[in-house]
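Colleague: For reference, the sequence and a predicted model appear below.
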Amino acid sequence: MQPNFPLPDADALAHSAQLAAGLRDEITRQGGAIPFSRFMELCLYTPGWGYYSAGASKFGASGDFTTAPEMGSLFASTVANALAPVFQQLQGPARLLELGGGSGAFAEAVLLRLAELQALPARYAILEPSADLRERQQQRLRQNLPEALASRVEWLDRPFDDDWEGVVFANEVIDALPTPRFLIKDGEVYEETVELDAQGGFVRGAQPADMLLHQAVRHLERYLKRPFADGYRSELLPQLPYWLQAVAGGLQRGALLFVDYGYNRAEFYQPERDDGTLRAFYRHHVHNEVHLWPGLQDITASVDFTAMAEAGLHAGFDLAGYCSQASFLLGNGLDQCLALADERTDDVGRVQLRDQLKKLTLPSGMGERFQVIGLQREVDFEPAFELGDLSWRL
């Protein structure tokens, strides 16, 4: 069924058709089915064709969704307030590694604020898989930052592989990791696949889960103290601990900070949420037709923050805290950042700042839907979570 909003233009549809043809070829080569996680990976990250690899606008009014850093500087400036004490605790040259830099708006605002707080990292690295986004980030930061700050920024193809100190930050990254989907059928664990119907369209299928996914689902059931009902379907990232270890690399001292939409485990896997959290974003519309228009729409799933905490502990980090985005921002000087921004703008800018504030903190905006989790190693990051800490819910 086609969603009820305008069709992409002819060029965009032709682009999507090219990627769809490649997907059909892979499904055929793999015997008629591929795991959903592979379908999602190809839709988002196929070089030159995937959603995050092609050149269309993703963020803001002209894109498909708006992230907190794209609204203005309040979000990043407040995050800088939270990170500054971590950098001040580190003795050697520190680094800040941002995963997925978006338009570069976060890097711009956080560096300016860290400079004001005299807590700049020696290096600011952006791990960005999209060549197009990397180019846009470079152009923005060259134009908008003083040379002394812009010169600290570098772009990486992979995480740091040496020993280092600093911070890893990611906003709306975990939700875009290609996720397996599981299905319970006759009490057994199956993995959702993507197959072709008679007309060559993409449809759901299922195959017996491999041992990693099977054990991960049974771990969830033990944690929840109940089995999943037959027909229950949802997402699960059994590779999350390995991913987190990879992005942290040789981080010896420092913190990890992740912001995303999601739930604690008990809320994520509620019995009534029996088709998971998977959805697609297209031109600020959210819908469930994730097989539609490969390469033209974002595909995401909510984050299990209990799994994030488990992955961090498995990697040798301690939990610093977990709270809503509203609590995190209000507890780390959002009012101070608002006052500073007020002094630097006009009446129109002040109206826009209030609009940012509402969207970032109100339950009807991002305030409660988005969650924040922090992990620490050999530093004290816990004060950043003193307001509204919900670690007990994990």
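Modeller: Looks like it came in fine.
Colleague: all contacts plus neighbour counts: C-alpha atoms, from now on.
Modeller: Noted.
Colleague: where along the stretch 1-150 of the chain do the helices fall?
Modeller: Applying DSSP state H, counting those that start in this stretch to the stretch 1-150 of the chain gives helices spanning 10-29, 36-45, 68-71, 74-89, 105-116, 131-144, 147-150.
Colleague: And here is the other one:
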Amino acid sequence: MTQTTNPPILPTGLADHIAKAIDAAGGWIGFDRFMEMALYTPGWGYYANASRKFGLMPQSGSDFATAPEMSTHFGRALARQVKEALAATGTTEIWEFGAGSGALAHQLLDALGDSVTRYHIVDLSGSLRERQQVRLQAFAGKMNWVAELPAQMRGVVVGNEVLDAMPVKLLARIGNRWHERGVARFQEGFVHADSPTALRPPFEVEGGHDYVTEIHPQAEGFMRTLADRLGAGAAFLLDYGFPEHEYYHPQRSMGTLMCHRGHLADADALADVGDKDITAHVNFTGVALAGQEAGLQVVGYTSQGRFLLNCGLLEGMENASLQDRVMLQKLVNEHEMGELFKVIAFGAKGGPAWEPLGFAAGDRSHTL
């Protein structure tokens, strides 16, 4: 096993908890387990602690902004698609995964009115759940919070920036041999440590140069579970990422793993655990195949910019403020969020054939 980085100094609390897990596992854990503990350990993990996380500016104490915080028009545009999906599938409930600050839920409920009889939020974070409950008090009669999926569910599933926060495995090709890159302890720090593995990326990476990347067994497992539980309805997942042939491009040799804190990005996931977000871009081909093989129907895939424009994002914007116009440009412009972010949609197993509004022009399903 080869150590690959100089160790940062361990803080207490969460880092001690992870260090004990490493010791109990014989001195090494996979990066996916490290990432899960860093993000979701109750009370300590990034998404389980009381830090602000979501907001437009670092002065608020936040770390990053998601689309619903940037503009209420994001939720209103998505609501048009959700309303169509509810009607097409004969359902009246929404299931949102990882609802964050509750901003998107508020926008959808406000726009959809009586089209929605029940709004379920699936969130592992107790602190975020408390904030959502305060923000969504006006809709208390429709709200339901759960920590896990029921055996069967019906309705439209929504997930904005959920897949990127699911733990990933790291793979490293060093000297033309593949290793799983995990985490070990060295003196008073965490270090990456490589162990030979039979695991491979799903797409062959050309060349013999050293190469680091991610694979996504947890996101793919999520899709299989969703296929099994969703008896009727549809799912819309919005996130940043690429189809497989772009994800494993030979020039993407350092992978996509990234951390966010104070509206700044860095690539050192082993430092300041619990104090910053850890994410990886989504392999949308893997997500699509996992869902399809489990019985879901892929009914659309396109860029976020195209999807929002198809859903009428710009309608009624003639008298919009300058700030609104700036935020909408960020959501749809190719050099901002419009191209990097994608939207993929699924129909439940055995559901009706239909063509969602958001993919009426510019559908890229053929590129997956």
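Modeller: Good, I have the coordinates. Every value quoted in this text rests on a predicted model; they were computed, and no experiment measured them.
Colleague: For W243 of the first structure, which of the helices of the stretch 1-150 of the first structure is the nearest?
Modeller: Closest to W243 of the first structure of the helices of the stretch 1-150 of the first structure is helix 36-45 (Cα to Cα; 14.6 Å).
Colleague: quick one: buried residues of stretch 310-326 of the first structure?
Modeller: Applying a neighbour-count criterion of 16 or more other Cα atoms under 10 Å, one finds 310-312, 315, 317-326 buried in stretch 310-326 of the first structure.
Colleague: returning to what we had before: put together JSON lines for the helices of the stretch 1-150 of the first structure, with distance to D347 of the first structure on each row.
Modeller: Rendered in JSON lines, the data for the helices of the stretch 1-150 of the first structure read as follows (distance: least, Cα to Cα, whole Å):
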{"stretch": "helix 10-29", "distance to D347 of the first structure": "39"}
{"stretch": "helix 36-45", "distance to D347 of the first structure": "40"}
{"stretch": "helix 68-71", "distance to D347 of the first structure": "17"}
{"stretch": "helix 74-89", "distance to D347 of the first structure": "17"}
{"stretch": "helix 105-116", "distance to D347 of the first structure": "21"}
{"stretch": "helix 131-144", "distance to D347 of the first structure": "22"}
{"stretch": "helix 147-150", "distance to D347 of the first structure": "29"}
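Colleague: among the ones you listed, which is nearest S391 of the first structure?
Modeller: Nearest to S391 of the first structure among the helices of the stretch 1-150 of the first structure is helix 74-89; the distance by Cα to Cα comes to 17.5 Å.
Colleague: Tell me roughly how far that closest one lies from the second structure on average.
Modeller: Plainly put, helix 74-89 of the first structure ends up 0.9 Å away from its match in the second structure on average once the two are laid over each other (mean Cα distance after the TM-score superposition for the first structure).
Colleague: ok, residues contacting that helix?
Modeller: 68-69, 94, 106-107, 109-111, 113-114, 117, 119-121, 166-167, 254-255, 329, 332-334, 337-338, 341, 353, 356-357, 360, 379-381, 384 (Cα atoms under 8 Å, 6 or more residues apart in numbering).
Colleague: Among those residues, which ones are in strands?
Modeller: Counting by DSSP state E, the members of the contacts of helix 74-89 of the first structure that fall within strands are G166, V167, G254, A255.
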